[in-house]
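Undergrad: What would the 3D arrangement of this be:
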Amino acid sequence: MERVPLLRSENQKRRRNVTVLVVLGLFIVTAFMISMNTGYIRLSPVELIQTLFGMGTKKQSLILFEFRLPRIVISLLIGAGLAVSGCIMQGISRNALADPGILGINAGAGLTVMMFISFYPATAAAPVFMLPIVALVGAGLTAILIYSLAYKRHHGIAPIRLLLTGIAVAAGISAATIVMTLRLSPEKYQFVATWMAGSIWGANWKFVLALLPWLVVLLPFVFYKARVMNVLNLGDQTATGLGAPVEKERLVLLAAAVGLAGSCVAVSGSIGFVGLIAPHLARRLVGQKHQMLLPAAALAGALLVITADTIGRWILQPSEIPTGIVVAVIGAPYFLYLLAKSKS
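TA: Purely as a prediction, here's the structure:
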């Protein structure tokens, strides 16, 4: 008899969580429509619909299909990728403040991408499909360094040690990046400065195709590992007692997080705090279970980045504010709030 109310409660919670995902999806669709009409040259709703169905002018088609739509799609993809990456890092480290930007993963990926594109006379000449691989190398090496410095035998990884190690490594990489920028030509320096601020610079379909395969492979894999992440959240001893190969699963999930963060940074620049804010928002909406938490975080991250990019393009027309700066305006105070609440 006691199981009936319990099952009813679980069904109600599941329906509520599905409703949350649907609402987030509707918000994204709304932001998508607003973003398509945001820019120096405005398209009325009628012109927008006509252009989508191939009945617009050549100028309208060029603006929508070659400039705005690729950027909007990239915003959604990197928002989802960075959010899920942050959710993984918070789960495997049991650290509410973990984030690929704060821990230095983004900085490591950014450094290698900057070194790569600096060898080309123009940034557009850099092989687009090589950028995620280059970023993955930098992000992977940074993650290995942070993991090895934060790990202690017989004690594992303490959340506060991981956070402080990541901040220190990120500071060192940022210093190295600044030193390297001093050797760049004025044209490349302008590009790198904008890129480091978190500008979605790869706004064409080639960059969408370069990023999409990484997310198509890694996101379903991470969603498949949701039950494993639930077990890891119970603590190393409990997870080991339940038969989970803790270190192996942690390394596999860390590799997935690094792959997501590195590939996103390659086309978006250094956008921070997405991996921090989106998982926390999703956790408040759908709870701790990763079967719902991961999709909710992906949707929340996509919504955050597309909203920030739209605001950045609208607020100072015809100029624009890099998306990373808009996200930082939201994320920095939230990070300080979480840091103040942290007890570890």
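
Undergrad: From now on I want contacts and neighbour counts done on CA atoms only, so please keep to that.
TA: OK.

Undergrad: So which bits of the longest helix anywhere in the chain are buried?
TA: Longest helix in the chain, counting residues (DSSP state H): helix 3-36. For helix 3-36, the buried set under the neighbour-count rule, 16 or more other Cα atoms under 10 Å, comprises Asn17, Val20, Leu21, Leu24, Gly25, Phe27, Ile28, Ala31, Phe32, Ser35, Met36.

Undergrad: Just give me the residue closest to the centre of this protein.
TA: The central residue of the chain, meaning the one whose C-alpha is nearest the mean C-alpha position (Cα atoms, centre = their mean), is Leu82 at 1.4 Å.

Undergrad: Show the contacting residues for that one.
TA: Shown in contact with Leu82 (Cα atoms under 8 Å, 6 or more residues apart in numbering): Pro100, Leu260, Ala261, Cys264, Val274, Gly275, Gly301.

Undergrad: Now the one helix or strand it maps to: buried residues?
TA: Per DSSP states H and E, Leu82 falls inside helix 69-93. Neighbour counts using 16+ other Cα under 10 Å place 69-93 of helix 69-93 among the buried residues.

Undergrad: quick one on the thing from earlier: nearest to Met115, of the buried residues of helix 3-36?
TA: Of all those, Met115 sits closest to Ser35, with 32.1 Å by Cα to Cα.

Undergrad: surely that closest one meets Ile72?
TA: Yes. Using Cα atoms under 8 Å, Ser35 is in contact with Ile72, at 7.2 Å.

Undergrad: who touches both of these two?
TA: Any residue near both Ser35 and Ile72 by Cα under 8 Å, 6+ apart counts here, and that gives Ile306.

Undergrad: What separation do you get for Val208 and Trp214?
TA: From Val208 over to Trp214 the distance is 11 Å, taken as Cα to Cα, to the nearest Å.

Undergrad: Please provide the structure for the following sequence as well, for comparison with the first:
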Amino acid sequence: MIHPLLLKKQRIMLVGLFVLILLTIAISIGIGYSSVSYDRLIPTIIGQGTFKEEFVLFSIRLPRILITLLAGMALALSGSILQGITRNDLAEPGIIGINQGAGVAIAVFFLFFPIDVGSFVYVLPLVAFIGAFLTAALIYVFSYKRGTGLQPVRLVLVGVGFSMALSGLMIILISSAERTKVDFIARWLAGNIWGTDWPFIWAILPWLVILIPLTLYKANRLNILGLSEPVAIGVGIALEKERIVFLSIAVALAAAAVSVTGGIAFIGLMAPHIAKALVGPRNQLFIPIAILLGGWLLLLADSIGRNIIDPDGIPAGIMVALIGAPYFMYLLLKK
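TA: Next up is the predicted model:
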């Protein structure tokens, strides 16, 4: 039974974050090289803007904003799940190598397979999922110890090792590739939001529509997985089955996100921690807040990054890393 005051606090936080996201969206639309002035924003939304204003809003600004928002939500939920099933506060798809696994799969697909323009957008998340899932499976196998189960500290260490190895493999792959393809992969590695068109939104949206409700439905099982293994088994949880299900959900969310935004880390680390600090560690309470926080953090990072330096700005992945890396070091020293 969740205390009514906690539920009330959660609802207030959710409303506050929703308002904060709307304000950030409005500010993001009104700044930058291609922007819509604030006094013309409402008329343009309701169809009374000029051709230029409608083109900037609906073809340039809005798709990019929605992509960053959805990707941030996916990464935050992925990090929340990984921290729950591993009982490790440092687990995050960008840190333990899952994003890099998706990146290697995307690089191989992009460099060595024929690309059909019509299906490329929708195939990319599947390719990223295959690469990320294979990486996660290997990390899981190397982190598991017979008799004692999954080793949380070993998982982070193995994941960091895989991350470094896959980054090296990525360099090998692009070292002899065509210049145009190398440029694309380099932007992907930097976390440059590249999927800024409506088809990319339709490619990532179904993953979130299905997997967010599924995770919230199974949130109580995630609570139990966060306890010790004997306790989880004692209450009747099929431990390995549930871990595999949740791991698959986390991998799918991370893969869908990075397939359109590039290699962005630390969102899945920071958002769950901030959410837990606000409403406590129960998954039913903090996961919805973490989801909105992740979307807002990535949206804020991209809005600042693309306006801080002309003409191309700083990739969102680098902006997030400037904040996330010190935060990771703080948690590492604290834990």
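
Undergrad: how far apart are the helix holding Leu82 of the first structure and its match in the second structure?
TA: On the superposed models, the aligned residues of the second structure are on average 0.4 Å from helix 69-93 of the first structure, with distances taken as mean Cα distance after the TM-score superposition for the first structure.

Undergrad: That helix versus helix 3-36: what angle between them?
TA: Using axes from the mean of the first three to the mean of the last three Cα atoms, to 10 degrees, the inter-axis angle of helix 69-93 of the first structure relative to helix 3-36 is 140 degrees.

Undergrad: So which bit of the second structure is helix 69-93 of the first structure matched to?
TA: Aligned using TM-score structural alignment, helix 69-93 of the first structure spans residues 62-86 in the second structure.

Undergrad: Quick one: the helices in the stretch 101-250 of the second structure, in order.
TA: With helices called from DSSP state H, counting those that start in this stretch, the stretch 101-250 of the second structure shows them at 117-143, 152-174, 179-189, 198-217, 219-225, 229-234, 239-261.

Undergrad: In the first structure, what stretch matches the last one?
TA: Right, helix 239-261 of the second structure. Applying TM-score structural alignment, one finds that helix 239-261 of the second structure aligns to the residue range 246-268 of the first structure.

Undergrad: ok, the counterpart of Arg183 of the first structure in the second structure to Met170 of the second structure distance?
TA: Using TM-score structural alignment to pair residues, one finds that Arg183 of the first structure aligns to Ser176 in the second structure. If you measure Ser176 of the second structure against Met170 of the second structure using Cα to Cα, the figure is 11 Å.

Undergrad: same deal with Ala137 of the second structure?
TA: Counting by Cα to Cα, the gap between Ala137 of the second structure and Met170 of the second structure amounts to 19 Å.

Undergrad: Looking at the two, which one has more neighbours?
TA: Met170 (21 against 16; other Cα atoms under 10 Å).

Undergrad: in terms of contact count, name the helices or strands touching the longest helix of the first structure.
TA: Under the contact criterion of 3 or more Cα pairs under 8 Å, 6 or more residues apart in numbering; DSSP states H and E, the helices and strands touching helix 3-36 of the first structure comprise helix 69-93, helix 274-286, helix 290-314.

Undergrad: Okay, Ala298 of the first structure and Arg153 of the first structure: tell me how far apart.
TA: Looking at Ala298 of the first structure against Arg153 of the first structure, where the rule is Cα to Cα, the gap reads 34 Å.

Undergrad: ok, back up a step: quick one, which of the helices of the stretch 101-250 of the second structure is nearest to Ile308 of the second structure?
TA: In this view, the helices of the stretch 101-250 of the second structure are compared for proximity to Ile308 of the second structure by Cα to Cα, and helix 179-189 is the closest at 17.4 Å.

Undergrad: mean distance, the closest one to its aligned residues in the first structure?
TA: In the superposition against the first structure, helix 179-189 of the second structure averages 1.3 Å from its aligned positions (mean Cα distance after the TM-score superposition for the first structure).

Undergrad: How about residues contacting that helix?
TA: For helix 179-189 of the second structure, the surrounding residues in contact (Cα under 8 Å, 6+ apart) are Gly103, Ala107, Phe110, Leu111, Ile174, Trp194, Thr261, Gly262, Gly263.

Undergrad: excluding its backbone neighbours, what's nearest the fifth one?
TA: Pointing back at Ile174 of the second structure there. Val182 (5.9 Å; Cα to Cα, 6 or more residues apart in numbering).

Undergrad: ok, the one you found - how many residues close by?
TA: Close neighbours of Val182 of the second structure, defined as other Cα under 10 Å, add up to 19.

Undergrad: What of Arg40 of the second structure?
TA: There are 14 residues near Arg40 of the second structure, going by other Cα under 10 Å.

Undergrad: need the contact list for it.
TA: With contacts taken as Cα under 8 Å, 6+ apart, Arg40 of the second structure has the following neighbours: Gly49.

Undergrad: how about Gly317 of the second structure, what's its partner in the first structure?
TA: In the superposition onto the first structure, Gly317 of the second structure corresponds to Gly324 when matched by TM-score structural alignment.

Undergrad: Phe18 of the second structure too?
TA: Counting by TM-score structural alignment, Phe18 of the second structure lines up with Gly25 in the first structure.

Undergrad: so how far is Ser270 of the first structure from its match?
TA: 25 Å.

Undergrad: and of the helices of the stretch 101-250 of the second structure, who's closest to Ile98 of the second structure?
TA: Closest to Ile98 of the second structure of the helices of the stretch 101-250 of the second structure is helix 117-143 (Cα to Cα; 5.0 Å).

Undergrad: where's the helix holding Leu82 of the first structure relative to the chain centroid, distance-wise?
TA: Using Cα atoms, centre = their mean, to the nearest Å, the mean C-alpha position of helix 69-93 of the first structure is found 3 Å from that of the whole chain.

Undergrad: likewise stretch 126-137 of the second structure?
TA: With Cα atoms, centre = their mean as the basis, the distance from the averaged C-alpha position of stretch 126-137 of the second structure to the chain average is 15 Å.
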